[in-house]
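**Student:** Below are the sequence and a predicted model; questions follow.
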Amino acid sequence: MIPAGRTPATVERAAEIFGKSFNYFQNQRLWEKLFPATIKAFHRAGAQRIVRLWDEEQLLALAAQRELPFDQQDIPVLPVADPQHPKPAEYQDEDLLDVVEAWEALHEAGSKITQRAWNTYVSRADDARETSAPAPDLEINGSRFWYRKTLLDWDKTRMGRGESPNAGRKKGSKDTTGPRIRPTAIARLAAAEGLLRALPNLPQAEMVKAIATTQNVTDRQALRILHEARANLGLPAPSPTEKK
């Protein structure tokens, strides 16, 4: 966690502050030799992918006093004594949380979202607004961070199961016999039917490619959609030669 109001310093920035080249600072792991215990990394203990971050104000103070013994250095204290295990009373809306801390914050706030569901949300494209996590507030070397407030506001307004306009039967629906037809599927089928009407002589292979491209589906899905469209319009299947 990056506590609210703090400026994160990367390895590159730390090397700059201490007047070392990035490669030397990184390869020699100088943070282990230069930093006293009062300087705690912001990255989460146990993280699979570590992006090392420290508080810039602390590093600047240390760089200015590094000739002094550790016990004589006056290093600013972070607002949270232990940023990796803050107390609920110390939480701030502007705390920046990584992907795991983000779910933990949602869970602690009473959200019903499971960790598996959250992992699915964060793996989806940003343009899938109904089914993706909020856009990160900060990204550092490929690691995403969200303000605590961003997450809690998103959770209050996110759609539940069956509430998305692209969902099938709504949760609790008593109609369990009808097909789970989604608006997206209807639109794709209508597009295929329109193609058949507009270009009835277009080879099937080209129709499949056109449907796959315009409807963002695989060729196999496009072929299935095309077969269904033909059946709806009462059109015969193409000849074996045409299938090739």
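**Tutor:** Okay, I see it. Just so you know, these numbers come straight off a predicted model, no measurement behind them. Numbers count the residues shown, from 1 in each chain.

**Student:** Going by C-alpha atoms from here, please, whenever you check contacts or count neighbours.
**Tutor:** OK.

**Student:** Give me the distance between the residue minimising distance to the centre of the chain and Pro134.
**Tutor:** Nearest to the geometric centre of the chain sits Val122, at 2.8 Å (C-alpha atoms, centre = their mean). Separation of Val122 from Pro134 (C-alpha to C-alpha, to the nearest Å) stands at 8 Å.

**Student:** What of Phe18?
**Tutor:** 36 Å.

**Student:** Likewise for Met1?
**Tutor:** 18 Å.

**Student:** These two: which has the busier surroundings?
**Tutor:** Met1 (23 against 18; other C-alpha atoms under 10 Å).

**Student:** Run a quick neighbour tally on the nearest residue to that one once chain neighbours are set aside.
**Tutor:** In space, and not counting its chain neighbours, Met1 is closest to Leu97: 4.9 Å by C-alpha to C-alpha, 6 or more residues apart in numbering. The tally of other residues near Leu97 (other C-alpha under 10 Å) stands at 26.

**Student:** second one coming, line it up with the first:
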Amino acid sequence: MIPNGVTPADDQIAADIFGVSVGYWQDTKHWEKIRGLKLLNRKGSRRRLYSKEQLLAARAEEERAKAVNEKPRYDLPPVPASGSPDDLLDLEESLQALPESRRVTLPTWKSYRYGKKTRLPDPDFNLGGKEVDGEIVGGEDFWRRRTILDWDKDRPDRGNPTGRPVGVKESQSRPPNPQAEERKERARQLLNEHPTTLTAKMLGEDLGVHPVHAERLLRAARLDKVIHLLKANPDLTPEDVQRETGLHVTKHASKLLDDARKAGTDSQ
């Protein structure tokens, strides 16, 4: 769990702060030598998590102590207590954030991550991933506590597949959010203006949204564009998609093309 107010760091970021390779950092277990350094990851998680603020303070103290030939006297900033709606939770912690009566099994919860019928909201933060063609690859995803709890409010009650009392018809769909529609339109506009150079980072800065949100908007804009291109040219190729959307990896372009064809078929 990453408490609200903490800048998260993993082994790679820690190694960069201390000026060593990540392999050296892990082999020497340097984190165990820093008195007061708190590990934020839950037991059993695959990634060690630290407070970047604590790491920076520890590094500064080690440099000071080295300059005067002393042993470091660590006085690290405290880590805020957890419990805030804006704490960042990994996938398993997100499940535990739900009331016990609302929890499913862990395998079922994991299936919700990329599910089609029941699907978790997109993560609020990714640590350690790399951007490739506007999508984050690798790393670890985190959700704010409030994101999971808000999503759960709209989830059907267990035992009632529809989430509605028997005999009650489904209500009308929610009206579109004007701000969301404006952002989608702006993403489409920027993609048309800069088809080969637009990145999620550029889009996020233009719209003032979180990078994860910008990635989703850019992906949606690319999909819309390919759907439109398919109407004019049903024989569109992955190479055409790369040229028109700025994707660098042919596999990503092929996936986008397949999704566009499926979306076009579903709408007919």
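**Tutor:** In hand now; what should we look at? This is a predicted model, so every value here is computed, not measured.

**Student:** For the one helix or strand the residue nearest to the centre of the first structure maps to, which helices and strands make contact with it?
**Tutor:** Here Val122 of the first structure sits within helix 115-123, counting by DSSP states H and E. Under the contact definition 3 or more C-alpha pairs under 8 Å, 6 or more residues apart in numbering; DSSP states H and E, helix 115-123 of the first structure sits against helix 99-108.

**Student:** name the helices or strands packed onto the helix it packs on?
**Tutor:** helix 115-123, strand 143-147, helix 148-157.

**Student:** buried stuff in the last one?
**Tutor:** For helix 148-157 of the first structure, burial by neighbour count (16 or more other C-alpha atoms under 10 Å) applies to 148, 150-152, 155.

**Student:** try the shortest one
**Tutor:** Within strand 143-147 of the first structure, the residues scored as buried using 16+ other C-alpha under 10 Å are 144-147.

**Student:** same deal with the first one?
**Tutor:** For helix 115-123 of the first structure, burial by neighbour count (16+ other C-alpha under 10 Å) applies to 118, 121-122.

**Student:** how big is the offset of the next helix or strand after it relative to the second structure?
**Tutor:** Later in the chain than helix 115-123 of the first structure, the nearest helix or strand by DSSP H and E is strand 138-140. On superposition with the second structure, the average gap between strand 138-140 of the first structure and its aligned counterparts reaches 1.8 Å (mean C-alpha distance after the TM-score superposition for the first structure).

**Student:** which bit of the second structure covers strand 138-140 of the first structure?
**Tutor:** Alignment of strand 138-140 of the first structure against the second structure: residues 125-127, by TM-score structural alignment.

**Student:** residues in contact with that stretch?
**Tutor:** 8-10, 88, 136, 139-143, 212 (C-alpha atoms under 8 Å, 6 or more residues apart in numbering).

**Student:** Determine which two of those residues are furthest apart.
**Tutor:** Farthest apart among these by C-alpha to C-alpha are Asp10 and Val212. That separation is 18.5 Å.

**Student:** Can you find the partner of Leu152 of the first structure in the second structure?
**Tutor:** Checking TM-score structural alignment: Leu152 of the first structure goes with Leu149.

**Student:** out of everything not next to it in sequence, what's closest to its match?
**Tutor:** Leu98 (6.8 Å).

**Student:** which position in the first structure aligns with that neighbour?
**Tutor:** By TM-score structural alignment, Leu98 of the second structure lines up with Leu106.

**Student:** Quick check: that match touching Thr150?
**Tutor:** No. In this structure Leu106 of the first structure lies outside contact range of Thr150 using C-alpha atoms under 8 Å: 10.6 Å.

**Student:** Which of the buried residues of helix 148-157 of the first structure sits closest to Glu163 of the first structure?
**Tutor:** Using C-alpha to C-alpha, these come closest to Glu163 of the first structure at Asp155, 14.0 Å.

**Student:** so is the residue nearest to that closest one when sequence neighbours are not counted in a helix, a strand, or just coil?
**Tutor:** In this structure, Asp155 of the first structure finds its nearest non-sequential neighbour in Ser111, 7.2 Å apart by C-alpha to C-alpha, 6+ apart. Secondary structure, DSSP: H, G, I helix; E, B strand; the rest coil: Ser111 of the first structure is coil.

**Student:** before we move on, what about Pro79 of the first structure?
**Tutor:** Classified using three-state DSSP, Pro79 of the first structure is coil.

**Student:** Count the neighbours of it for me.
**Tutor:** So Pro79 of the first structure, with other C-alpha under 10 Å, has 12 neighbours.

**Student:** which residues does it contact?
**Tutor:** Pro3.

**Student:** distance of it from Gly5 of the first structure?
**Tutor:** 9 Å.

**Student:** can you pull out the helices in the stretch 101-250 of the second structure?
**Tutor:** Here the stretch 101-250 of the second structure has its helices, by DSSP state H, counting those that start in this stretch, at 106-112, 145-153, 178-193, 200-207, 211-232, 238-245, 250-266.

**Student:** These into TSV, with extra columns for distance to Gly44 of the second structure?
**Tutor:** Below are the helices of the stretch 101-250 of the second structure laid out as TSV (distance: least, C-alpha to C-alpha, whole Å):
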stretch	distance to Gly44 of the second structure
helix 106-112	14
helix 145-153	20
helix 178-193	38
helix 200-207	32
helix 211-232	26
helix 238-245	40
helix 250-266	32
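
**Student:** so which of those gets nearest Lys71 of the second structure?
**Tutor:** helix 145-153 (39.8 Å).

**Student:** Give me the mean distance between the closest one and the first structure.
**Tutor:** Looks like 0.3 Å for helix 145-153 of the second structure (mean C-alpha distance after the TM-score superposition for the first structure).

**Student:** Packing partners of that helix?
**Tutor:** Helix 145-153 of the second structure packs on no helix or strand, going by 3+ C-alpha pairs under 8 Å, 6+ apart.

**Student:** Thr10 is in contact with Gln26 of the first structure, correct?
**Tutor:** No. Applying C-alpha under 8 Å, one finds Gln26 of the first structure not in contact with Thr10, separated by 10.8 Å.
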